[in-house]
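Trainee: Sequence and predicted model, in that order:
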Amino acid sequence: MNRLGSGIMISILAMAVMPVWHAAEASIGNKLVVAALRGDSTEVRKLLSKGASPNFADKDGCTPLIAAAGGGAKELEVWGNAITSKPAASRGTAEIVRILLAAGASPDPQDNRRSTALMYAAEYGNTESARALLDAHANPNLADSQGVTALHFAARGGKTEIVSQLLRSGATPDSRTIQGATPLGVAASSGRTEVVRSLLAAGADPKGHDSHGQTWLISAAYGGFVEVMSALVEAGAELMARDEGGNSALTHAAYMGQTAATAWLLDHGAEINARDKAGRTALGVARKRGHVDVAALLETRGGAE
């Protein structure tokens, strides 16, 4: 056999072996993901010593680091040899995060939704995992397919310590999702007063609004979060800012039957008879929605329909 023929034969043999090799790699890689999901540090070390790649990604793009950073926060669905995973609940596996990083795992893996390990740690409140990732220089400003960052996740869940970690590591306090929501907006709509104050102290814009013109004060009023409303107004939020429908925070509070929020807004100078683009006042909205207490409050303050 000449050199050319020999080369062709070697190539054919290599091609025949490759599927087997890739299957073996996938098998040990999936085992590593599962071990990370289960919080089994002993098995993780064992698989790494056998050559499992800390940067392996399963069919959903889930790497061992993503699995561990969520605190093992996954539900496993096993069908024969096929393993898939999805976020579920937290059990905390910061030790495995450190093991994987020490083994060479990239601190910024992104799954098929572009979610990072840091996002999972932030979402599930795994403070030590977040710290380990940030110490390894994970990028706090990466965004998933919806424009959501780790700071959005931490803010929504009221994970105050992680919010502080992210801000110290350079997270942008006014990053926006594709719907225009900032971490401050998410925290305000979730009633996370302490997080709201931290973000405002870091320079977040209290006058911000989403793509529908809904301000963070409106979001807080809608949920009846008076302490958040107070923090926003104290920081400069406009009391009578309107959304795209011409609705103010007062209208939203009345719509949701938020008596305390309605009273607070009136006490702080909200225009009681301001009308939206459809000509409705807060009193008219409250009556239509059947919120008797709010309607009575508005009537005693001089509200008109």
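Mentor: Sure, I can see it. Residues are numbered from 1 along each chain as shown.
Trainee: CA atoms for contacts and neighbours, from now on please.
Mentor: OK.
Trainee: Would you state the helices of the stretch 201-305 of the chain in chain order?
Mentor: Across the stretch 201-305 of the chain, reading from the start of the chain, the helices by DSSP state H, counting those that start in this stretch fall at 216-223, 226-234, 249-255, 259-267, 282-289, 292-300.
Trainee: ok, which stretches of the stretch 51-200 of the chain are strands?
Mentor: Assignment of strands within the stretch 51-200 of the chain using DSSP state E, counting those that start in this stretch yields the ranges 74-79, 82-87.
Trainee: Which one, of those strands, ends up nearest to A260?
Mentor: Using CA to CA as the measure, strand 82-87 is the one of those that comes nearest A260, at 36.1 Å.
Trainee: what comes up buried for that closest one?
Mentor: Residues of strand 82-87 classed as buried under the neighbour-count rule (16 or more other CA atoms under 10 Å) are I83, T84, S85, P87.
Trainee: Now render the strands of the stretch 51-200 of the chain as JSON lines, adding distance to R45.
Mentor: Formatted as JSON lines, the entries for the strands of the stretch 51-200 of the chain read as follows, by distance: least, CA to CA, whole Å:
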{"stretch": "strand 74-79", "distance to R45": "20"}
{"stretch": "strand 82-87", "distance to R45": "20"}
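Trainee: hold the first one in mind and look at this next one:
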Amino acid sequence: MPADETLLKAASQGDASAVRDALTSGADTETRDGRRRTPLLLASAADHVEAAKVLVAAGANPDAQDDQRASAFLVTGVTGSVAMLHALLPAKPDLTLTNRYGGVALIPACERGHVDYVREVLKTGINVDHVNDLGWTALLEAVILGDGSTAYQQIVQLLITAGADLDLPDAEGVTPLQNALRKDHHALATLLRTAGAH
């Protein structure tokens, strides 16, 4: 098997020592599979942290995007892996890179209720008020797509503490507080009101 294929397979399986061996054999860190996924993206999507660390140390690009516009860094917002987030930060990922919905990594993490990840990614200085192609911020995603449970209450509080614009409306002009009331997310509405939202 050619070194590049070996590297892609090893990264997808999380075999860090095979990743190292493939790189030593001359495999290209930026080789792509049929869906344009790099070894680092494959490792990140499957949360193979040790394999990712080997690739990052070899200079792999955390911003290389596949045919769905996913990158190794962006996919951490979907998986919510704090360990992978920290493994990729030394590679200095582009925090402004957007996925196929026009969102930064923070947004899917808020939508999916990844509290610990949201807490950590906010420390990077990522834009808390980034608006995606749907016209939604991370706060709007947490309110509209979340279920109002404790996890989403914690995320909304983290976004408030991070200085999110509480009155930035969605594409229809509806604010996070108005959306929370529409969905009967009373705890979220209370949090937003207490923080001064309108």
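Mentor: Arrived safely. Just so you know, these numbers come straight off a predicted model, no measurement behind them.
Trainee: thinking again about what came up before, same list as before, the helices of the stretch 201-305 of the first structure that is, but in a markdown table and with distance to D108 of the first structure and mean neighbour count included.
Mentor: Below are these laid out as a markdown table (distance: least, CA to CA, whole Å; neighbours: other CA atoms under 10 Å):
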| stretch | distance to D108 of the first structure | mean neighbour count |
| --- | --- | --- |
| helix 216-223 | 30 | 27 |
| helix 226-234 | 33 | 20 |
| helix 249-255 | 39 | 28 |
| helix 259-267 | 41 | 20 |
| helix 282-289 | 47 | 21 |
| helix 292-300 | 49 | 18 |
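Trainee: Same list (these) but as a markdown table, adding distance to G157 of the first structure.
Mentor: Converted to a markdown table, these look like this (distance: least, CA to CA, whole Å):
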| stretch | distance to G157 of the first structure |
| --- | --- |
| helix 216-223 | 15 |
| helix 226-234 | 15 |
| helix 249-255 | 23 |
| helix 259-267 | 22 |
| helix 282-289 | 30 |
| helix 292-300 | 29 |
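Trainee: Point to the residue nearest the middle of the second structure.
Mentor: With the centre of the second structure defined as its mean C-alpha position, the nearest residue by CA atoms, centre = their mean is G77, 1.9 Å away.
Trainee: Could you report the neighbour count for the aligned partner of I107 of the second structure in the first structure?
Mentor: For I107 of the second structure, the aligned residue in the first structure is H152 (criterion: TM-score structural alignment). One way to gauge burial is a neighbour count; for H152 of the first structure, by other CA atoms under 10 Å, it gives 28.
Trainee: Report the contact partners of H152 of the first structure.
Mentor: T182, P183, V186, A187 (CA atoms under 8 Å, 6 or more residues apart in numbering).
Trainee: can you rerun that using 7 Å?
Mentor: Under the criterion of CA atoms under 7 Å, 6 or more residues apart in numbering, the contact partners of H152 of the first structure comprise T182, P183, V186.
Trainee: How about D111 of the first structure?
Mentor: With contact taken as CA under 7 Å, 6+ apart, D111 of the first structure is in contact with D60, G61, C62.
Trainee: from those, which would you call buried?
Mentor: Buried members of these, scored by 16+ other CA under 10 Å, are G61, C62.
Trainee: Next, see which of the contacts of D111 of the first structure are matched by contacts in the second structure.
Mentor: For both residues aligned by TM-score structural alignment, their matches' CA atoms under 7 Å, a contact is called conserved when the aligned residues also meet in the second structure; among the contacts of D111 of the first structure this holds for D60, G61, C62.
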